[in-house]
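# Turn this into a structure:
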Amino acid sequence: MASELKSTISNAVKDAMRAKAKDRLGVLRMVMAEFKRIEVDERIELDDARVLAVLDKMVKQRRDSAKQYEEAGREELAATEHAEIAVISDFLPQALTAEEIAQIVNDAIASTGAAGMGDMGKVMGVVKPQVQGRADMGEVSKLVKAAFA
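Okay, the predicted model is just below:
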């Protein structure tokens, strides 16, 4: 099944070309190239869930890079990373609030019958598909650990 999100991004590339939005076009082409690389390497066609996972990973990589650039005093490079995050984030679903994430985590713990840290993998397995692209997985992991503490 072809990804609706991928075709939306493909159309955004065309719109950026027409609008002569060079910076946005560059980021969108980079995203499309990553999709193509995965499809060729794995001989698959990406579905929406996988497209979301790729976008989520790209945002995370840019956040990490921006943080490192800021720590090194390279504000212009950090600004570039933040601009790329903004473009990629346009295609991610609305971010979840802390309360919504906590509710998802609590529901997952209840549904899996998790009793301690040994069950964290089970809980994360239930939580991850629900929050993919809508929350920072590092923060979600901290919430799950806190729930067991």
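
# For the rest of this, base every contact and every neighbour count on C-alpha atoms.
Will do.

# Setting the sequence-adjacent residues aside, check what's closest to the residue nearest in space to the middle of the chain.
Among the residues of the chain, the one closest to the centroid is residue 56, at 1.3 Å (C-alpha atoms, centre = their mean). Nearest residue to residue 56, sequence neighbours excluded (C-alpha to C-alpha, 6 or more residues apart in numbering): residue 133, at 5.0 Å.

# Am I right that the one you found is in contact with residue 51?
No: using C-alpha atoms under 8 Å, residue 133 makes no contact with residue 51, being 9.5 Å away.

# which of those two has more neighbours?
Neighbours were counted for residue 133 and for residue 51 using other C-alpha atoms under 10 Å; residue 133 has more, 26 against 22.

# Please provide the structure for the following sequence as well, for comparison with the first:
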Amino acid sequence: MDMKTRVSGALKDAMRAKEMGRVSTLRLINAAIKDREIAMRGDAAEGEPAEIRDGDVLSILGKMVKQRQESARAYEEGGRLELAEEERKEIKVIEEFLPRQLDDEESEKAVDAAIAETGAESIRDMGKVMAALKAKYTGQMDFGQVGPMVKDRLS
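As a prediction, the model looks like this:
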């Protein structure tokens, strides 16, 4: 079952169970997916269907989690703990659809494997390594943290 279908099914279940907090978060996810689909329609070649892939949905979900983490941090700094807690609840709902995150050791192994796979030798090859990692591990690692790791290994 594709990600879009899973989200729609979860929304229907949450509506039946009258879990309004969950419903609103799932609606936000659906809206983000539809926005991306609309944007893809404009970019697609004529006569070519613009379908969203699971990788695109994982990318959307990852961005949504990151936005909410930043918002929660800002709310905490501003003393708005109830709003920070709401953001964390949304994060939990979104993370249900994301694959398990790799820990530091697994990320290091993945970086080493990507460097070997691409034959990267210098910092100029960093883009190749990051592209290989994004192809395999979208939604499973924070590329903001992995980037410096790749840079250190190639320097």
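
# Now do the same for the aligned partner of the residue nearest to residue 56 of the first structure in the second structure: helix, strand or coil?
Matched by TM-score structural alignment, residue 133 of the first structure corresponds to residue 139 in the second structure. Assigned by DSSP: H, G, I helix; E, B strand; the rest coil, the conformation of residue 139 of the second structure is coil.

# how about residue 148 of the first structure, what's its partner in the second structure?
Residue 148 of the first structure maps onto residue 154 in the second structure, by TM-score structural alignment.

# tell me the contacts of its match?
120, 121, 122, 123, 126 (C-alpha atoms under 8 Å, 6 or more residues apart in numbering).

# Compare those residues with the first structure and list the overlap.
Mapping those onto the first structure (both residues aligned by TM-score structural alignment, their matches' C-alpha atoms under 8 Å) leaves 121, 122, 123 still in contact.

# hang on, isn't the second one packed against residue 155?
Yes: using C-alpha under 8 Å as the test, residue 122 of the second structure is close enough to residue 155 to be in contact (6.3 Å).

# The residue of the first structure positioned farthest from its centre in helix, strand or coil?
Distance to the chain centre peaks in the first structure at residue 115, reaching 28.7 Å (criterion: C-alpha atoms, centre = their mean). Using three-state DSSP, the secondary structure recorded for residue 115 of the first structure is coil.

# Can you tell me the closest non-neighbouring residue to it?
residue 148 (7.5 Å).

# Equivalent analysis for residue 85 of the second structure, please.
Looking at residue 85 of the second structure with C-alpha to C-alpha, 6+ apart, the closest residue is residue 72, at 7.2 Å.
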